[in-house]
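S.K.: A predicted structure for the sequence below; I have some questions about it.
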Amino acid sequence: MSRILYSLCGADASAPFSPHCWKVVLALRHKGLEFTERPVGFTEIPKVENGFSKTVPILKDGDALISDSFAIALYLEQTYPDAPSLFKGEGGLAMARFVEAWSLSTLHPAVTRIALKNIHDRLAPADQAYFRESREARLGATLEEVATGREAAIAAFPEKLTPLRNMLKFQPFIGGSEPLFSDYIVFGAFKWASQTGNTELLDPNDPVTNWYERVEAFTEKG
């Protein structure tokens, strides 16, 4: 069975950057499932699979089409129950929903204000026009106005990670002894920042940096 993951990229197709797509990449690796990634630009998404979804990620698994990163994780868990679990039970699923809410309400807005102009500058011209119009309408400010607060947003970012940092005093991963989908949710936000040229958010000695490296190593092993 062939699997295709449609993800998001800028002018450089070799550097997909969506946090939601990275969640699915790691979920597929966790499950040990082979797939082909096909990055597309913002304005190409409506053409994918006959307009199946307005957003990526989109997973095509044989005849099945699924959009939304959390929905894809649930699909993988239900469809491939014999592969390593992404949640390890009802508690892990509930935890993932909480972590998703925290990430979307705390991490994503922070990274958006830090990375916004960098993302725009990495897009193809057609995507730049779409991105500027849609993001400026959403934020009520120009990209340049948002960028003026970038340094302050970077300085404030480490404090937002205090809950994660405190938890890592007791266990190596959000999921416990091994990463689960909860880890991949948060990892996606950091990968998003990194892939868009924002590598200065964490001190190399921060426990969160060590956690990030452990997650990446776990999903790349074998």
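M.R.: Happy to help now that I have it.

S.K.: going forward, measure contacts between C-alpha atoms and count neighbours the same way
M.R.: Noted.

S.K.: just checking, residue 215 is part of a helix?
M.R.: Yes - per DSSP: H, G, I helix; E, B strand; the rest coil, residue 215 lies within a helix segment.

S.K.: In the chain, what residue spans correspond to strands?
M.R.: 3-8, 36-40, 58-61, 64-67 (DSSP state E).

S.K.: Those strands: which one's closest to residue 118?
M.R.: Closest to residue 118 of these is strand 3-8 (CA to CA; 15.0 Å).

S.K.: And here is the other one:
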Amino acid sequence: MTILLYDLVGSDPARPFSPHCWKAAMALAHKGLDFKSVPTRFLEVPKVEDSASKTIPVIRDGGKVVADSFAIALYLEDAYPDRPTLFGGEGGKAMARFIERWSQMTLHPYLGAAVLMEIHARQDEANKVYFRQSREARYGKQLEDVPAGRDSGLAAFRASLEPLRSMLSYQPFIGGQTPLYPDYIVFGAFQWVRVTSPFAFLAPDDPVNGWFERCLDLYDGLGRRVEAA
């Protein structure tokens, strides 16, 4: 049975952009599971699976509904133990929690602010109103003022990637010789920017960019099916 993945989109249903939904998509592909993306706009999220969650991703696997990207990964690992592991054991699950916190606290604040106006521009009119109101409440300022430090903060952002950059000198993926769920956590953050903005958040010769390109090639180029902005 095909798994349904409720996937956040803007006015173009073929351009899913949520970093968390991309984590789930890559986890499903890693497990070799058939899934169908269900394009879902911000204002449609409360209606997903009878209000199963305030946010997406949400998946439906037969009679099972699971919300939250990490919970989805844990579910897939337990429900399909005969398929390639996402974590490599209990220790891997614990370490993936660290990677998730690092991504949320180091990558997301800069990247999310940097492309905020581009994300807004990709919504239809009704969702633009929702997005502006919700994000201005979150940031405590006008939407247009949020990305003001994008260019001046780029060097510091790239410097913050040095632990990842250094690790990639030893191995091609965060998971080692092959990717694991922590790779998809970080991939989701970078894919979020790639599909919404032409902003060059990584230098072409950065080893992190090389890793990102390898991730884009995974699973018959799943990440590349959405063209870069």
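M.R.: Good, I have the coordinates. All figures in this text were calculated on a predicted structure; none of them were measured in a lab.

S.K.: Got a TM-score for the pair?
M.R.: Laid over one another, the chains give 0.96 as their TM-score (TM-score structural alignment, normalised by the length of the first structure), with 222 aligned residues with a CA RMSD of 1.3 Å.

S.K.: hey, where'd the helices end up in the second structure?
M.R.: 19-30, 69-79, 90-102, 108-114, 116-121, 125-139, 154-160, 162-167, 181-194, 207-221 (DSSP state H).

S.K.: ok and the third one relative to helix 69-79, angle-wise?
M.R.: The one in question is helix 90-102 of the second structure. Interaxial angle of helix 90-102 of the second structure relative to helix 69-79 (axes from the mean of the first three to the mean of the last three CA atoms, to 10 degrees): 170 degrees.

S.K.: for the last one, same thing?
M.R.: Helix 207-221 of the second structure and helix 69-79 are oriented at 50 degrees to each other (the same axes, to 10 degrees).

S.K.: Now helix 207-221 of the second structure on the first structure. Mean distance?
M.R.: Comparison of helix 207-221 of the second structure with the first structure after fitting gives an average deviation of 1.7 Å (mean CA distance after the TM-score superposition for the first structure).

S.K.: Ok, the second one next?
M.R.: Compared with the first structure after the fit, helix 69-79 of the second structure shows a mean deviation of 0.1 Å (mean CA distance after the TM-score superposition for the first structure).

S.K.: before we move on, back to that, make a markdown table out of the strands of the first structure and add mean neighbour count.
M.R.: Output for the strands of the first structure, formatted as a markdown table (neighbours: other CA atoms under 10 Å):
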| stretch | mean neighbour count |
| --- | --- |
| strand 3-8 | 22 |
| strand 36-40 | 17 |
| strand 58-61 | 21 |
| strand 64-67 | 16 |
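
S.K.: between those, which one is nearest to residue 212 of the first structure?
M.R.: strand 3-8 (21.1 Å).

S.K.: how far out from the middle of the chain is the closest one?
M.R.: Here the centre of strand 3-8 of the first structure is set off from its chain's centre by 13 Å, with CA atoms, centre = their mean, to the nearest Å.

S.K.: quick check: it aligns to which part of the second structure?
M.R.: Counting by TM-score structural alignment, strand 3-8 of the first structure falls onto residues 3-8 of the second structure.

S.K.: mean shift between the matching stretch and the first structure?
M.R.: For stretch 3-8 of the second structure, the mean deviation from the first structure after alignment is 0.5 Å (mean CA distance after the TM-score superposition for the first structure).

S.K.: From the rest of the structure, what touches that stretch?
M.R.: 16-18, 21, 24-25, 33-42, 48, 56-62 (CA atoms under 8 Å, 6 or more residues apart in numbering).

S.K.: follow-up on the earlier one: which one of the helices of the second structure lies closest to residue 146 of the second structure?
M.R.: helix 108-114 (5.9 Å).

S.K.: what about that closest one, how far off from the first structure?
M.R.: Looks like 0.7 Å for helix 108-114 of the second structure (mean CA distance after the TM-score superposition for the first structure).

S.K.: what helices or strands is that helix leaning on?
M.R.: Secondary-structure packing of helix 108-114 of the second structure (3 or more CA pairs under 8 Å, 6 or more residues apart in numbering; DSSP states H and E): helix 181-194.

S.K.: For the closest residue to residue 72 of the second structure other than its chain neighbours, give its distance to residue 144 of the second structure.
M.R.: Distances taken as CA to CA, 6 or more residues apart in numbering place residue 66 nearest to residue 72 of the second structure, at 6.0 Å, with adjacent residues excluded. Applying CA to CA, to the nearest Å, the value for residue 66 of the second structure to residue 144 of the second structure is 35 Å.

S.K.: just residue 39 of the second structure next, same as before
M.R.: From residue 39 of the second structure to residue 144 of the second structure the distance is 27 Å (CA to CA).

S.K.: what do you get for residue 109 of the second structure?
M.R.: Using CA to CA, residue 109 of the second structure is found at 16 Å from residue 144 of the second structure.
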